[in-house]
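In: Okay, structure incoming, though there's no sequence with it:
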């Protein structure tokens, strides 16, 4: 497991570590206490990935297009 706090990870870092956590849990060769810790870390990583995807979707949705289909700038996304 990485020492990087989940809140500081990029989407790619969180996804890579989440895949590693899932692989280790699926193998089933870790002690119970470590499995619990891995599961908790995996839940945090999953949430980070979901949050980063939502953020990206909101940015994409905020782009408006002009009559020629070209980006016309950004419009504010409600709640941000």
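Out: Structure received. For clarity, every value in this text was computed on a predicted model and none was experimentally measured.
In: from here on, contacts and neighbour counts on C-alpha atoms
Out: Fine.
In: what about the longest helix in this structure?
Out: helix 32-62 (DSSP state H).
In: Put this next to the first one:
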């Protein structure tokens, strides 16, 4: 089985594997050493997911804010 390096994973790949890791740890059917390895992998996957989310938030902010950090091109929703 080939293990994809965490830093090469998409958000979706990292999240899917993180869910698997959490499931294995919650079941508690792995040896202590393997649990430690899984926990370390899970921590790296969580960090990758957070980084990819931050990246996406920054892209959205760049699209929706002008150079001064003010919203641009947004029209208020009627009734709000």
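Out: Yes, it's here. Keep in mind that what you see is a predicted model, and the values were worked out from it rather than measured.
In: TM value for the aligned chains?
Out: After superposition, the two chains reach a TM-score (TM-score structural alignment, normalised by the length of structure 1) of 0.79; 69 aligned residues with a Cα RMSD of 1.9 Å.
In: Check the mean deviation of the longest helix of structure 1 from structure 2.
Out: Once fitted to structure 2, helix 32-62 of structure 1 is off its aligned match by 0.1 Å on average (mean Cα distance after the TM-score superposition for structure 1).
In: List the buried residues in that helix.
Out: 35, 38, 39, 41, 42, 44, 45, 46, 48, 49, 52 (16 or more other Cα atoms under 10 Å).
In: excluding its backbone neighbours, what's nearest the last one?
Out: Which is residue 52 of structure 1. residue 11 (6.1 Å; Cα to Cα, 6 or more residues apart in numbering).
In: what does that neighbour align to in structure 2?
Out: Taking TM-score structural alignment, the alignment pairs residue 11 of structure 1 with residue 11 from structure 2.
In: okay, now its match: neighbour count?
Out: 17 (other Cα atoms under 10 Å).
In: so it touches residue 49, yeah?
Out: Yes. If you go by Cα atoms under 8 Å, residue 11 of structure 2 and residue 49 touch, sitting 5.4 Å apart.
In: what helices or strands is the longest helix of structure 1 leaning on?
Out: Judged by 3 or more Cα pairs under 8 Å, 6 or more residues apart in numbering; DSSP states H and E, the packing partners of helix 32-62 of structure 1 are helix 11-27.
In: Just list what the helix it packs on packs against, helices and strands only.
Out: For helix 11-27 of structure 1, the elements it packs on are helix 32-62, judged by 3+ Cα pairs under 8 Å, 6+ apart.
In: That concludes my questions; thank you for your assistance.
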